[in-house]
Structure formats: structure tokens, C-alpha cells
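Trainee: Got a sequence here, can you build the structure:
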Amino acid sequence: MAARLPALRHRDFRALWIGSACSSISLWTLLLGNAWIVYKLSDSSLWVGVSTFASMSPYLVAPLGGMVADRAERRILVRVTRLATFGVTITLTLLALANVIEVWMVVSLAFVQGIIRSVEIPSDQALLANVVPISDLGNAVALTSTTQHGSRAAGPLLAGPLLATIGVEGAYGISALFALLAFASVRRVSVSSRGGVTRLRDVGENMREGMVYIGRTPEVAAIFILVFAHCSLTMSFDAMLPGFAETRLHSPSGGFTIMTFGVGVGALVGTFVLAMTTGARRGPLLLGTALASGISPMLMAGSHHVPHAAVGAILMGSSQAMFMALSAVLLQEVVPDHIRGRVMSLYLMSAGGVMAFMNLGFGAMADRTGAPILFFLPGAAFVVITLASIATGPYLRRIYRTGTAVAVAPAA
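Mentor: Modelled structure (predicted):
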């Protein structure tokens, strides 16, 4: 096992990885609690979409966070952002305990949390590349993706019973606890890491370097485009789940928790399998998971009972998490370190930013059309896009064949 997971041999990586796992559990527990309490207070998928939008919309300015990650000491940035996350979660816990929590409070604090994450994620991703040698980077990225995506299972497992008994304050309390553990773990990281930004005031020039790199590296640009389509069409379903559980599955609390848990279990298993996979096999896996990412929501659309929906959720979680993890591995292996924070923040913007808007739109439409059609049609559209990329995309076709983004272009 140690030979298949070489990144775990490095002390700083283990500390960063454990901290990332705790941070992700905190995040997904928080998002689960937010969706549950907002739907309970408003009885509207639209407001769940607004809450999700508030959490993700700051990712649209993630490139600014990436600039900070390429300027400041990255381990300090991660510590500060995780401590700030604890502040947000403990505030929500206290509001829920005092029984004064309202939708606008949840939405406002979700927005603050999104801003914090837009700095934390690029900093964490850039730091990751400095705690392992390049030979172990692919395994390190895959293991980190395992915890980030697999934590979707831990959230419902820990918070689901509390939502049904104690209430949302239990979920928020769990989120606060893991935020504190995440901070404690990253304090053990000793490696120093900085990027190539010398003056934050030169915003335009700093961002231009990242965008020019992407534009001059067609393999990287192709991955960005495919990720954008993937996140907008297959992963923007969070706002629809509470309403889908109530109106389609007739199981408001249990169905919602089980579906969210299923997505997490699928993601955990899928990304762990990926962590054991190397080399050219990643290419066919990227193509296969892209197709499965579109097909699985189509299957979810046909669910009328909780067991069927759980199976659909597991398939969605495994395929979508593996696809996102593979795309991150491919990028991390070729992006130069001095612009890594900026490029990965643009990646975050293309993924999380579009999901913010699509969740808002799908949440609004689900109240009128129902969720099933919004699972089916976008999923089918992404299947068509993926098939078209085989026929018309030479760079993606090469990645599907070789399992690497190959070229490393100059930064400017």
C-alpha cells in the first residue's frame, strides 16, 4: 500500500492532507446545514439556490485569491483562512442555538465563507506542490481529491442524524469542530512556499501571466473548457436536492441526507481508486468519467424512490469526483510553480463560479418545472459535448490517449 501511495511518506504532506480532510468535512457539513435550514425556513428551492450561490459566487474573484497565494507565505494564508472559517461556523452555531437564525443570516455568512474559501483553496493547492517531490505530486493531488470529494459522505453521516434530532445547530457545531481541527493540523506544516508575484498592486499584469499561460498551452486550455462544461451541466444540482427529496421521493429529511451521503460515498470510493492509478490509464479514465458524469444525472432523473435515488447519487458522486480529480492532477503536473496559485485560482473560478450561477438558475427553475428534467437535459448535453471532444478536439484526444497534458508553456 505504501508503494502505491508514496505521498504519505512525507510528513508535511500528511499534515496538510489531514487538515484538508478536516476542512472539507467542515465545509460539506456547513453546506448541508445551510441547505436544510434554508429550505425549512423558506420552503423554496430558489432560496436554497441563493444560499448556494452566496457560497460559490466569491469563486468568481478567486484569481485575486490566487494572486495573494503567489505573493504571501502560503502556509500562513491557509492557517488564517481556516481560523476565519471557524469564526463563521461558530457564529452560525450560536445563532441557531439562540433560535434567531434567519435566511438572510445564512446567506450572508455563506457569502463570507465563500470569500474565505476563494483564498484558502488556491493557497492550499499551491502549497501542496511544495510538500512532495514532483514524482509524488500526482499521487498527492489524487489523495487530496479523495478527502475533498469523499468528505461529502462524512457531512451527512455526521450531521444527518443531528438534523433529524437536535436540529441545524448540531450540524453547525460539527462543522466548527472540524474547522478547528483543520487549523490545528496545518500548523504542523513547516515548508516555506511563495509564488512569483512581487507586487499585488499590479493586478492586471499578475492576472495576465496566468491567462497567457493558459492561452499558450492548448492542452491546459482544453481541460479548462471541458471542466467549465462539466461543472455547469452535471455538478450544479445541490439547490435541487431538498425539493427533489420532498416532492419526488416524498422523504424530505431522510431522502435529502441519503442522496447527499450517496454522492459523498461515490466520490470517496472513486477518488481512492484514482489515487491508486497512474500513467496513461488516466486518459481513458478521464473520458470514461466524463461520459458517466453526464449519464448518471440522467439516471437520477428517473428515480421515484429513495433506494433508486441513492444509487444514482453514488454514480454521480464517483464519476464527477473522479473527473474533477483527474483534471486537477493533469493541471498540477504541468503548471509552473511561480504561477501555480493564479492558474489554479482560474481553475477554481471556471468550476465554482459557474456552479454558483447554475445552482441559482436550476433552483429557480426547479420550483416551476421540477428537478427531474433539470437532471436529464443538462446531463445529456454534456454527454454530447464529450463525444464531440473526441471527434473535434485534438488536444483532448491526445490527453485521453496519453493521460498527461504534456506541454509546459512559458508563463508570458
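
Trainee: alpha carbons only for contacts and neighbour counts from here, please
Mentor: Fine.

Trainee: could you pull out the strands for the stretch 101-250 of the chain?
Mentor: Along the stretch 101-250 of the chain, no stretch is classed among the strands by DSSP state E, counting those that start in this stretch.

Trainee: Surely Thr402 touches Leu287?
Mentor: No. Between Thr402 and Leu287 there is no contact, the gap being 11.5 Å when judged by C-alpha atoms under 8 Å.

Trainee: quick one: which of these two has more around it?
Mentor: Under the neighbour definition other C-alpha atoms under 10 Å, Thr402 and Leu287 were set side by side, and Leu287 has more, 21 against 16.

Trainee: what about that one, distance to Leu226?
Mentor: Note on Leu287: its distance to Leu226, by C-alpha to C-alpha, to the nearest Å, is 11 Å.

Trainee: what do these two both touch?
Mentor: When C-alpha atoms under 8 Å, 6 or more residues apart in numbering defines a contact, the residues bordering Leu287 and Leu226 alike are Thr386.

Trainee: Tell me which helix or strand comes right after the helix or strand encompassing Val68.
Mentor: Secondary-structure element containing Val68, defined by DSSP states H and E: helix 62-69. Using DSSP H and E, the next helix or strand after helix 62-69 towards the C-terminus is helix 74-97.

Trainee: packing partners for that next one?
Mentor: Counting by 3 or more C-alpha pairs under 8 Å, 6 or more residues apart in numbering; DSSP states H and E, the packing neighbours recorded for helix 74-97 are helix 103-128, helix 168-186.

Trainee: Please tabulate the ones you listed in a markdown table, including the columns distance to Ser345 and mean neighbour count.
Mentor: Supplementary listing: those in a markdown table, determined by distance: least, C-alpha to C-alpha, whole Å; neighbours: other C-alpha atoms under 10 Å:
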| stretch | distance to Ser345 | mean neighbour count |
| --- | --- | --- |
| helix 103-128 | 5 | 23 |
| helix 168-186 | 20 | 25 |
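
Trainee: another one to check against the first:
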Amino acid sequence: MCAVPGDFVSSSDSHLQCAPLSGNLFHPILEGIRYIRQTPILNLLIVMVGLHCLLTMAYTSLLPQFIRDDLAADGGIYGTLMMLIGLGAIIGNLSTASISTPRGQGILYLTMAVASGLSLFALGFTYTPVLAFIVGLTVGASQAVFMAINLSFLLQRTSDEYRGRVASVNFILASGAMAFGNFLYGSLSQMIPPKMNMLTTGGSFVILVVLMLIFSPTLRSFYQKPAQPKENQMSSVM
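Mentor: Below is the predicted model:
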């Protein structure tokens, strides 16, 4: 794999070279996948975005039936709810633009990961359009902020020559997971009520994030303070 800028590369790793591009249409995508697989932190971020899109963002196919059966409302509520979800996404991204420190972004990233699952879980409990509108703002904000920070983390930790390919893999995975989830959940909506689907998928994502925090030191490092260099520690003591 290619070294990420700022990483130390030993002499034993000097034989690792970046693979040249070829004329094959799918070659850049395959190279991006190979690069991600060989880079643990990118692998983790890709898994996170895949699970997020599959479990928390593939709910739009459920909304018409959810509005009709659980909110007892007409089709006009669907458009208003989608508008408020979009408004929440805009407000969420604008309000977080000023957070520039890596630790602050890491804390926000994990907070929004949990909030994405919890907000979808809460949407399943709503029983009036007004409550659904309020929760919809949170759904849109948390999901948009999570996706934006995840992409930022991916690009920051990718070497220059692989940035476009990694971004393409991220886009394909995110779009594919949402499309597959919408198809699956929509197909199952006659057997599994939309409310139960939202409760199950939203709650499952929160549980998975907590488990990954417990077992993944890499994920925990996103919110931990960076280790202080020994020279700085000695100078502060003196």
C-alpha cells in the first residue's frame, strides 16, 4: 500500500509502490478497494458508512406506508416531512462547519453516529405529524453530519494519488447500501410494519456502534486526546 502523508515508512516497506493506472474502466475502483483493505483506519470508516447507510438511511421507501398507517395522515405530510429532513441536513452541516480540531470532529462523528440510530428509532415511536416533523429535523441533521465527517476523515487519511478512488468507493458503497436497503425494507413492508423496521434498524446501528467502540481502539482514538510527546512532558515538568 502507499504511505499516507505523515506516516513513517521503514526501509522494509520501501518495496511497496503505488500501482499505476490502467485503461480498464473498473481498475481505479478495484485499486481503491485494495488500498482501503490494506489501510485499517480506512477499512473501519468504510464499514461504518456502509452500516450507517444500510441501517439508518434506507427508510424513505417506508415513509408513505408509515404516514398512512401510523400517523393516520394523507400524502401531503410526506412532502413536508421530507422537506424538514432536508432542512435538518442543511442546518446540521452549517452548524458544524466551525469545528476544526481533529478531536472535536471525532467526538461529533461518534455522537452523530449514535444520534442517527436513535433519531430513526424515535421516528418509529411518533404518532402525530407534528412529532414526526420535529424528529425528522434530527434525523436529517445527524445523518448529514455523520456522512460529511466520515468522508472528510476518509480523504484526510488517504494519500493524494488514491483520494479520488477512495471517494468513488465510498460513494458507490453508500449509494448501493441505501438502494439495497430501500428495496429490501420496501419489499418486507407487508410483513414487517414500517414502525418495527425503524425501531429495529435504528436500534441495531446504535448497538453496533457501541460494540465497535468497545472492541476497536482505532475508533476510540477519534475522541481521545493525542499522546503528548516525551520532550513536551519533560519540559512541562521542568
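
Trainee: so what number do they get for TM-score?
Mentor: The pair, once superposed, lands on a TM-score of 0.81 when counted by TM-score structural alignment, normalised by the length of the second structure; 207 aligned residues with a C-alpha RMSD of 1.9 Å.

Trainee: out of the helices and strands packed on helix 74-97 of the first structure, nearest to Thr386 of the first structure?
Mentor: Minimum separation from Thr386 of the first structure across these (C-alpha to C-alpha) falls at helix 103-128, 26.8 Å.

Trainee: residues near the counterpart of Leu213 of the second structure in the first structure, how many?
Mentor: Leu213 of the second structure maps onto Ile390 in the first structure, with residues paired by TM-score structural alignment. Burial measure for Ile390 of the first structure: 15 neighbouring residues, criterion other C-alpha under 10 Å.

Trainee: Test my guess that Ile390 of the first structure contacts Leu396.
Mentor: Yes. Ile390 of the first structure is within contact range of Leu396, at 7.1 Å (criterion: C-alpha under 8 Å).

Trainee: Now do the helices for the second structure: every range, in order, please.
Mentor: When assigned using DSSP state H, the helices of the second structure occupy the ranges 27-37, 40-55, 63-69, 76-95, 102-125, 129-156, 163-188, 194-215, 217-220, 230-237.

Trainee: Who are the packing partners of the first one?
Mentor: When contacts are defined as 3+ C-alpha pairs under 8 Å, 6+ apart, helix 27-37 of the second structure packs onto helix 40-55, helix 163-188.

Trainee: residue contacts, the residue nearest the centre of the second structure?
Mentor: With distances taken as C-alpha atoms, centre = their mean, the residue of the second structure nearest its centroid is Val49 (3.7 Å). The contact partners of Val49 of the second structure, taken as C-alpha under 8 Å, 6+ apart, are 147, 150, 170, 174.

Trainee: How about Ala292 of the first structure?
Mentor: For Ala292 of the first structure, the set of contacting residues under the criterion of C-alpha under 8 Å, 6+ apart consists of 315-316, 319-320.

Trainee: Let's have these in JSON lines, adding neighbour count and distance to Leu94 of the first structure.
Mentor: Formatted as JSON lines, the entries for the contacts of Ala292 of the first structure read as follows, by neighbours: other C-alpha atoms under 10 Å; distance: C-alpha to C-alpha, whole Å:
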{"residue": "Leu315", "neighbour count": "26", "distance to Leu94 of the first structure": "36"}
{"residue": "Met316", "neighbour count": "29", "distance to Leu94 of the first structure": "34"}
{"residue": "Ser319", "neighbour count": "28", "distance to Leu94 of the first structure": "37"}
{"residue": "Gln320", "neighbour count": "29", "distance to Leu94 of the first structure": "35"}
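
Trainee: Share the number of residues neighbouring the aligned residue in the first structure for Ile67 of the second structure, please.
Mentor: Taking TM-score structural alignment as the criterion, the aligned counterpart of Ile67 of the second structure in the first structure is Ala245. By the criterion of other C-alpha under 10 Å, Ala245 of the first structure has 24 neighbours.

Trainee: top helix in the first structure by residue count?
Mentor: helix 11-42.

Trainee: Now do the contacts for the counterpart of Leu274 of the first structure in the second structure.
Mentor: Superposed on the second structure with TM-score structural alignment, Leu274 of the first structure falls opposite Thr96. When contacts are counted by C-alpha under 8 Å, 6+ apart, Thr96 of the second structure touches Val145.

Trainee: and the gap between Thr96 of the second structure and Asn197 of the second structure?
Mentor: Counting by C-alpha to C-alpha, the gap from Thr96 of the second structure to Asn197 of the second structure is 30 Å.

Trainee: just Leu62 of the second structure next, same as before
Mentor: Using C-alpha to C-alpha, Leu62 of the second structure is found at 9 Å from Asn197 of the second structure.

Trainee: which residues in the second structure does stretch 286-298 of the first structure align to?
Mentor: So stretch 286-298 of the first structure sits over residues 109-121 in the second structure, by TM-score structural alignment.

Trainee: Mean deviation, the matching stretch versus the first structure?
Mentor: When the first structure is superposed, stretch 109-121 of the second structure averages 0.7 Å from its matched positions, counting by mean C-alpha distance after the TM-score superposition for the first structure.

Trainee: Show me what counts as buried in that stretch.
Mentor: 109-110, 112-121 (16 or more other C-alpha atoms under 10 Å).

Trainee: what's the closest non-adjacent residue to Asp74 of the second structure?
Mentor: Setting aside the residues directly before and after it, Asp74 of the second structure is nearest to Arg68 in space (C-alpha to C-alpha, 6 or more residues apart in numbering), at 6.3 Å.

Trainee: ok, that neighbour - how many residues close by?
Mentor: Counted with other C-alpha under 10 Å, the burial measure for Arg68 of the second structure works out to 14 neighbours.

Trainee: So it versus Arg103 of the second structure, what's the distance?
Mentor: Separation of Arg68 of the second structure from Arg103 of the second structure (C-alpha to C-alpha) stands at 43 Å.

Trainee: Also Ile41 of the second structure?
Mentor: With distances taken as C-alpha to C-alpha, Ile41 of the second structure is found 16 Å from Arg103 of the second structure.

Trainee: can you check Asp160 of the second structure too?
Mentor: The separation that Asp160 of the second structure has from Arg103 of the second structure, given C-alpha to C-alpha, amounts to 23 Å.

Trainee: More neighbours: which of those two?
Mentor: Counted by other C-alpha under 10 Å, Asp160 of the second structure and Arg103 do not tie: Arg103 has more neighbours, with 16 against 13.

Trainee: from what I can see Val145 of the second structure touches Ala89, true?
Mentor: Yes. Here Val145 of the second structure reaches Ala89: they are 7.2 Å apart, a contact under C-alpha under 8 Å.

Trainee: who's more crowded, the two?
Mentor: A count of neighbours by other C-alpha under 10 Å puts Val145 above the other of Val145 of the second structure and Ala89, at 26 against 21.

Trainee: Now the equivalent of that one over in the first structure. Nearest residue, chain neighbours left out?
Mentor: Across the two structures, Val145 of the second structure finds its equivalent in Met322 of the first structure, going by TM-score structural alignment. When the adjacent residues along the chain are set aside, Met322 of the first structure lies closest to Thr271, with 5.3 Å between them (C-alpha to C-alpha, 6+ apart).
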